[in-house]
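Undergrad: Just the structure for this:
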Amino acid sequence: MKAWMFHTTHQPFERTDIPEPTAGPGKVVVDVKAAGLCHSDVGILEDEGWLAIMDTPVVPGHETAGVISEVGEGVTDWKVGDKVAVWPMIGPFGYGVNGGWEARAEADAEQLVRIPEGVSFAQAAAATDAGMTSVGALSTGGVKAGQKVGIIGFGGLGQIGARVAHLEGAEIYVAEVNESVWDRAKEAGAVKVAKDISEFKDDELDVIIDYAGFGTTTAAAIETVRREGVVVQVGMGKLEATISTNALILGKVSLIGSNGGSKEDIASVMKWMASGELKPVLTEIDFEEIPEGIKMLQDGTAKGRLVAKVAE
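TA: Presented below is the predicted three-dimensional model:
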């Protein structure tokens, strides 16, 4: 069956054919309909640090949605024909075990989330990481109604995080270098939009969530958040950052890392999608165009979240 394979950093993904999986005990096989592309998929090509969590060669793709086509021994809560999204934290999916950039993927029954009516496969795929990670970061930061929340990056993750935070009653401030998406940020609920988070220094932000993670963004967040505020680090655009420990210590700032989220976070995102209140911008590409999609992420021309259509 068709698949894209990752071998190691500094080598392109390989388009290949591999044997079809079968459902082992406690597992299912999912006919993949949609699989997302993420900046971390760029990261594994460029930064050897990612290899520590990977078992190569491996099929990437940690944002996956499709239809169950086979059920393994002992699986009682799921059946053939169920539409599901895959929680990627087990495996981890697309890193330690084969992910969704293939026609059929084996998944643990414990990592399945049912796709509600009104949610497309492309939306469900985006919900599994872009959605889960965005909402998980809100939980990590203790975001609640009435708080002033800074969002760094209005891309695949930030657009969801900003919108959900707004829907839950927070006051949103978006920092995004790409001015072409500023209107969308305002439509999502942002009260202010600027190129750099430091422009909100006088707004006394309670929480800043860095969905970009390019080092300088982390440093700026620490120097911008109010005294005793919280900075949540999510984005992994760069795996290292130089920060002012002076600002961190004297400001009594809490810097917290946030990695992924729960199945409940995915379900929450899909609930908002089904209601029509959350409509993240998605760009759908063909399965064979995944390398072109990666290039779009590298050069910053991707619009919203990229999702590959694996099958009809």
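Undergrad: Going by C-alpha atoms from here, please, whenever you check contacts or count neighbours.
TA: Noted.
Undergrad: Quick one: residues contacting residue 18.
TA: For residue 18, the contacting residues are 1-3, by Cα atoms under 8 Å, 6 or more residues apart in numbering.
Undergrad: Can you go through those and name the buried ones?
TA: Taking 16 or more other Cα atoms under 10 Å as the criterion, what is buried in the contacts of residue 18 is 2-3.
Undergrad: Out of the contacts of residue 18, which comes closest to residue 270?
TA: Using Cα to Cα, residue 3 is the member of those that lies nearest residue 270, at 26.8 Å.
Undergrad: Give me the contact list for the helix or strand where residue 174 lies.
TA: Using DSSP states H and E, residue 174 maps to strand 171-175. Strand 171-175 has contacts (Cα under 8 Å, 6+ apart) with 145-154, 162, 165-166, 185, 189-197, 200.
Undergrad: how about the helices in the stretch 201-312 of the chain?
TA: 216-224, 245-250, 263-275, 290-299 (DSSP state H, counting those that start in this stretch).
Undergrad: winner for burial among those?
TA: Across the helices of the stretch 201-312 of the chain, averaging neighbours per residue (mean count of other Cα atoms under 10 Å) puts helix 216-224 on top, at a mean of 24.
Undergrad: and for comparison, fold this next one:
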Amino acid sequence: MKALQYTALGAEPAVVDIPTPKPGPGEILLKVTAAGMCHSDIFVMDLPEEAYVYGLPLTLGHEGAGTVAELGAGVDDYAVGDAVAVYGPWGCGSCHACSLGRENYCVRAADLAITPPGLGSPGSMAEYMIVDSARHLFPIGDLDPVVAAPLTDAGLTPYHAISRVLPLLGPGSTAVVVGVGGLGHVGIQILRAITAARIIAVDLDEERLTLAREVGADEAIRSDANAAAAIRESTGGEGATVVFDFVGAQSTIDMAQQVVAIDGHISIVGIHAGAHAKVGFFLVPFGASVVTPYWGTRTELMEVIALARAGKLDIHTEAFALDDGPAAYRRLREGSILGRGVVVPK
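TA: This is a model prediction of the structure:
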């Protein structure tokens, strides 16, 4: 089968031919119908040798959708041909967090060498992939797999970040979304669907600011030297109730700390090497919290899929053939994909 793999440190990913895997006991073989592209993939591929821990070669793709092709011994939750999405942050299944469906916060995964697809385990950018357990699959029915695949991260991650601060996002609140990319443009829609917050979008790119308005932002502000002042002015000087930073660069984290309100909240969702928040008295407003949420829970993925099936989410995607995967990642790196890039391995 064909797979898109990161094969050597510092190299571009490449399309290679590898054996089609066979499912072992408890495992499921999926015929992949769509695999989402993420800036986290670029973060991984840019890591220096001393920080790289994901193994080589690595089949990329931690967002996946497919149809069940073969069942391993003991699996009776699904039938061949079922259309499913893959829950990515695999855990042990038995610790306290996992028993609550919060496998994204499994306390034993690292010790047991359990890794997510595309981030240690073979991922979804291939014609077939192995899923380790039926509990990591969710039915999608007739939902377009090109839409369903990004829901597993680009939908789930902002949904998790927003869900944990829902009590703050009532009438009169303001949510700032920094970065209107694959996650940010979905985050705006989730905020519109499940909260009463006024939404301010911030981005460098005018096309993305236009997209932000189209999908539900009340205001769109260019991310420049005047952005913090503009947000303060827009909120009557009070600042933002919650800031969701889907970029995670030092400049955006610094801006979030400048604009968050007293007793507000900052979620740093995006990842940039070396970027960090400076927390302490007089560095953030009194009562303000700063967190780094990770992915989302199994229950939350069910809810995100339900939102999409109800027509509440309009995932903007650009599809690429598997053979065009290397060029697609170049496009992702240069920032020329609007919304989410999705590889379709037909």
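Undergrad: If we only consider the contacts of residue 18 of the first structure, which is nearest to residue 217 of the first structure?
TA: Distances from residue 217 of the first structure to those, taken as Cα to Cα, are shortest for residue 3 (35.0 Å).
Undergrad: any idea what residue 198 of the second structure aligns with in the first structure?
TA: Correspondence of residue 198 of the second structure to the first structure, assessed by TM-score structural alignment: residue 171.
Undergrad: Which residue is the nearest non-sequential neighbour of that match?
TA: Spatial nearest neighbour of residue 171 of the first structure, chain neighbours left out: residue 148 (4.7 Å); criterion: Cα to Cα, 6 or more residues apart in numbering.
Undergrad: The second structure: which residue goes with that neighbour?
TA: With the correspondence set by TM-score structural alignment, residue 148 of the first structure lines up against residue 174 in the second structure.
Undergrad: now residue 256 of the first structure
TA: In the second structure, residue 256 of the first structure lines up with residue 291, judged by TM-score structural alignment.
Undergrad: what about that match, distance to residue 29 of the second structure?
TA: Separation of residue 291 of the second structure from residue 29 of the second structure (Cα to Cα, to the nearest Å): 36 Å.
Undergrad: Repeat that for residue 4 of the second structure.
TA: 17 Å.
Undergrad: out of these two, which sits in the more crowded spot?
TA: residue 4 (27 against 23; other Cα atoms under 10 Å).
Undergrad: That one is in what secondary structure piece?
TA: Assigned by DSSP H and E, residue 4 of the second structure belongs to strand 2-6.
Undergrad: Need the residues that contact that strand.
TA: 12-18, 45, 56-60, 125-127, 322, 325-326.
Undergrad: change it to 7 Å
TA: 12-18, 56-60, 125-127, 325 (Cα atoms under 7 Å, 6 or more residues apart in numbering).
Undergrad: The second structure: which residue goes with residue 219 of the first structure?
TA: Aligned partner of residue 219 of the first structure by TM-score structural alignment: residue 254.
Undergrad: same question, residue 133 of the first structure
TA: In the second structure, the residue equivalent to residue 133 of the first structure is residue 157, according to TM-score structural alignment.
Undergrad: residues touching that match, list them.
TA: Here residue 157 of the second structure is in contact with 294-296 (criterion: Cα under 7 Å, 6+ apart).
Undergrad: Tabulate these in TSV, adding columns for distance to residue 150 of the second structure and neighbour count.
TA: Shown next, in TSV, are the contacts of residue 157 of the second structure (distance: Cα to Cα, whole Å; neighbours: other Cα atoms under 10 Å):
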residue	distance to residue 150 of the second structure	neighbour count
294	16	18
295	12	25
296	13	26
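Undergrad: okay, those in CSV with distance to residue 36 of the second structure next?
TA: Below are the contacts of residue 157 of the second structure laid out as CSV (distance: Cα to Cα, whole Å):
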residue, distance to residue 36 of the second structure
294, 17
295, 14
296, 16
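Undergrad: Narrow those residues to those in strands?
TA: In this view, those have no member that belongs to strands under DSSP state E.
Undergrad: out of the residues you listed, which one sits closest to residue 337 of the second structure?
TA: Nearest to residue 337 of the second structure among the contacts of residue 157 of the second structure, with distances taken as Cα to Cα, is residue 295, at 21.8 Å.
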